[in-house]
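Novice: 3D, please:
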Amino acid sequence: MVTHLKFVTLDVFTTTPFKGNPLGIVHLPPGSHISQTQKQTIAREFNLSETVFVHDVDPSNDSDPHSRRIDIFMTSRELPFAGHPTIGTANYLHVQGIKKLITKAGPIPIRFSSEEGIVSAAIPHDTHLNSRVFGDIESTLRVASLHPTSEIRSAELEAPLFSIVNGMTFALVCLPCLDLLSKVSPGAFPCAPRDVIDAGWSETFIARYYYVLIGTSLSGSGARTVKLRTRMMEERIEDSATGSAACALASFLALREYSETQILFEITQGVELGRRSDIVVEVRVEVGEDGKKRVKEVQLGGKARQIMEGTLVVPPV
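Specialist: Next up, the predicted model:
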């Protein structure tokens, strides 16, 4: 019976210690049987935005030495996919030759750029723009959950509700300036997801992702780069880096705001927390025979720095 597990922690989307977004990674030895409840207990003990469990394989009996299965847990629930755990784990495992992570949302190929030192992951996506916004159900919202500043409140009511995959949804709140961005804060979501999200998509994690456009440029070859500042708010916490939200925002903007079929998004998050995170998202879109644009590929990229390592006691069953 396994009584102790090895773990490391990393700061993700940075190379500076104690910046970026912390991540716990726990190794599950081959043949170990750790229950969902035990994993959830460990994630609560770390008390980070996410903790990853890596299913290790016996090297002498490894049918796929370039892949590893991972489970991603918040302190309260398991997630099918999340960006910063994916990039952190990809950074940590790529030195072992791992080129693919198997998540509940599907397989995620990873690659390493030795020139830039960035690990990127081909993010699974099944995008969906919800048919309603908060403004459509304003009379039923918990009013105290909306921001008291009128300009922010109006942006919240008009924000598109966009899913990067079924189960991960974000209210994408566009603000005109950094001064307003500095005023947002965590708070309860204004309604239950089922009250506003389309049928078939309402069983979802949902949060508010605020953003300000800093600038956009075109290279000589016509490639577009978009720079953004962001903040992600849940009921009780602010996240210093949110890869899934960054992918959702980049995909939405690529589909709705820009004409290019390949766009690079450089996203800075966590500044207000003193934990600056630098997130890179590259989105490729295609136009179908029906004339509609669709997301073809989403690449999430970033760096990471290991901070701690040790062992933990396996919780009782």
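Novice: Please make it C-alpha for all contacts and neighbour counts, starting now.
Specialist: Fine.
Novice: list the helices and strands the longest helix along the chain packs on?
Specialist: Ranked by residue count and defined by DSSP state H, the top helix of the chain is helix 243-256. Applying 3 or more Cα pairs under 8 Å, 6 or more residues apart in numbering; DSSP states H and E, one finds that helix 243-256 contacts helix 83-93, strand 161-165, strand 168-174, strand 262-269, strand 277-287, strand 293-302.
Novice: gap between that helix and the chain center?
Specialist: 11 Å (Cα atoms, centre = their mean, to the nearest Å).
Novice: tell me which residues in it are buried?
Specialist: Applying a neighbour-count criterion of 16 or more other Cα atoms under 10 Å, the buried positions in helix 243-256 are 243-255.
Novice: Proceed likewise with the subsequent sequence, for comparison:
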Amino acid sequence: MTTSRYLQLDVFCARAGGGNPLGVVIGADGWSDADLQRFATWTNLVETTFVLAPTTPAASYRLRIFTPAKEIPFAGHPTIGSAHAVLETGFAPARDGVLMQECAAGLLPVRVEGEGERRRLFVQAPGARVVREGVHVEPILSYLLRGIALGALPPACVEGGRRWWVAEFASEAALRSWQPEHASIGTLARETDTLGLCAFARCANGTDAGYDLVVRAFPAGVGIVEDPASGAANGLIAAWIALREPHGALARGYRVSQGREIGRDASITIRIDEPGADGRRAVWVGGQTHTVIDGRTRRLT
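Specialist: Purely as a prediction, here's the structure:
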């Protein structure tokens, strides 16, 4: 049986072991949909991706993203990690410092900065829109956040590639020590057709700490208790901040710390462009990726 190149990566971390694991199969064009899902279920990683030949000349490659249970149109850490795998294996070169990813969310540019261990990749997050906002617009959300001092921005349901509830806490310490009711987050996710709740807090001494925002993500909608590094969720938080605070301290970008509460140390960089002709501000989510396993695999039959 023909084998395919397989990489297991650690995404959004300065060094391996601190980020979000990802499995990437290179060149699985002959696999059926059932083959792809069966393999992703077997790896039991948060996401497994499959790099395929593009269907349009504008794209460098085509990407399909699977959780252990289903295919999804977009996610941040699988996009960044897969772009790393494309470069590491020579599947496709960057053109003028950019890879163009074809996926179910459309054509997404990935900027390539640097080389080797220091290389950082940035994906332009899909355009976002605010679905609902306010702590009292959803009773379960109000229940989850009861007794918590909230930050400057109201909670909101934001959609862009994925759909999340985002909520700002008034203090980093309160967010880091928070013990949420995961069953209630699951109910919130199911009843509002979202992934769950992503909470963030600003760091009072960002220059000294090395980050400006702390993020904790609870994607109960896909059966995950807490995510160590969330590209899509961070993209939606950035879009929310850019919309509500276009001239604020974070309006052009910032650094994120995520995952320390579950034994990781993810580092994510956000960049926010100036408004374009349509008034929209592109959000770029990026960081480093490290190869942990490089081998070959075959279809599971």
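Novice: if we can go back for a sec, so which bit of the second structure is the longest helix of the first structure matched to?
Specialist: Aligned by TM-score structural alignment, helix 243-256 of the first structure corresponds to residues 231-244 of the second structure.
Novice: where exactly do the helices run in the second structure?
Specialist: Assignment of helices within the second structure using DSSP H yields the ranges 33-43, 76-89, 139-144, 172-177, 182-192, 206-209, 231-244.
Novice: quick one, which of these is nearest to A251 of the second structure?
Specialist: helix 231-244 (5.4 Å; Cα to Cα).
Novice: Turn the helices of the second structure into a markdown table, columns for distance to T49 of the second structure.
Specialist: Output for these, formatted as a markdown table (distance: least, Cα to Cα, whole Å):
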| stretch | distance to T49 of the second structure |
| --- | --- |
| helix 33-43 | 8 |
| helix 76-89 | 7 |
| helix 139-144 | 32 |
| helix 172-177 | 31 |
| helix 182-192 | 24 |
| helix 206-209 | 33 |
| helix 231-244 | 15 |
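Novice: Nearest to T291 of the second structure among those would be which one?
Specialist: T291 of the second structure lies closest, by Cα to Cα, to one member of the helices of the second structure: helix 76-89, at 8.2 Å.
Novice: What is that closest one packed up against?
Specialist: For helix 76-89 of the second structure, where contacts count as 3+ Cα pairs under 8 Å, 6+ apart, the packed elements are strand 4-11, strand 20-26, strand 48-52, strand 120-124, helix 231-244, strand 283-287, strand 289-297.
Novice: how close does the first one sit to the first structure?
Specialist: Pointing back at strand 4-11 of the second structure there. Here the mean offset of strand 4-11 of the second structure against the first structure after fitting is 1.2 Å, by mean Cα distance after the TM-score superposition for the first structure.
Novice: Equivalent analysis for the last one, please.
Specialist: With mean Cα distance after the TM-score superposition for the first structure, strand 289-297 of the second structure departs from the first structure by a mean of 1.4 Å once superposed.
Novice: cool, and the third one?
Specialist: Average distance, strand 48-52 of the second structure versus aligned residues of the first structure after superposition (mean Cα distance after the TM-score superposition for the first structure): 0.7 Å.
Novice: which residue numbers in the first structure go with that strand?
Specialist: Using TM-score structural alignment, strand 48-52 of the second structure pairs with 51-55 in the first structure.
Novice: in that stretch, what's buried?
Specialist: T51, V52, F53, V54, H55.
Novice: Could you list the residues in contact with stretch 110-117 of the first structure?
Specialist: Outside of stretch 110-117 of the first structure, the residues within contact range by Cα atoms under 8 Å, 6 or more residues apart in numbering are A90, H94, K99, K100, L101, I118, V119, S120, A121, A122, K303.
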